[in-house]
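Asker: Any chance you can model this:
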Amino acid sequence: MKIKVTPKLSKLLKERNMKQIELSILTGLPQGTISRFDRTNRHDDLNLFIIARALNVNIEDLFEIEEE
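Answerer: Model prediction:
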């Protein structure tokens, strides 16, 4: 079984009418880290927890997960 994992932070922010800079301020993470989230396939564990808690979601909610 293969699993395809695609980041979807931009989609979550859009649904919440929130800008990257607002999440940056809320989390204390640099705006560049927030900006690169959907363009990379490597994510720092701590950043995942910080972002998920700030948005009040599970880490899994930051990604689209598809079984292939």
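Asker: rest of the way, CA atoms for contacts and neighbours
Answerer: Will do.
Asker: what secondary structure does Ile65 sit in?
Answerer: Following DSSP: H, G, I helix; E, B strand; the rest coil, Ile65 is assigned to strand.
Asker: Next, the structure of the following sequence, for comparison with the previous one:
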Amino acid sequence: MVKLTAKPCLSKILKQKGWTQLMLAEKTGLNQATISRFDRTTQRKDDHLFTIAYALGVKVEDLFEVTIEEEEKQ
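Answerer: You can find the predicted model right below:
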């Protein structure tokens, strides 16, 4: 069995680009509270993912640090 973990890294991307959450909110039309919750929640709307990725010039999968672990069958 494969265990996939996707940890959001929006804050890291914003820091690398020198952007604030407010700047991203203005660029996307999403409110700043939505941007703020991105790294803290487990549920995200699909359209928010694509909107944020497009505004940052990255792929949706770049918004997450993904780890894959193979679990042994018992």
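Asker: And the TM-score between these chains?
Answerer: TM-score of the superposed chains, computed with TM-score structural alignment, normalised by the length of structure 1, equals 0.98; 68 aligned residues with a Cα RMSD of 0.4 Å.
Asker: Excluding residues flanking it in the chain, which one is nearest Glu65 of structure 2?
Answerer: Spatially, and ignoring its direct neighbours in sequence, Glu65 of structure 2 is nearest to Lys7 (5.1 Å; Cα to Cα, 6 or more residues apart in numbering).
Asker: Give the aligned range of the strand or helix carrying Ala54 of structure 1 in structure 2.
Answerer: Taking DSSP states H and E as the criterion, Ala54 of structure 1 maps to helix 45-55. Mapped onto structure 2 using TM-score structural alignment, helix 45-55 of structure 1 spans residues 46-56.
Asker: Just give me the mean distance for that stretch relative to structure 1.
Answerer: Superposing on structure 1 and averaging over aligned pairs (mean Cα distance after the TM-score superposition for structure 1), stretch 46-56 of structure 2 comes out at 0.3 Å.
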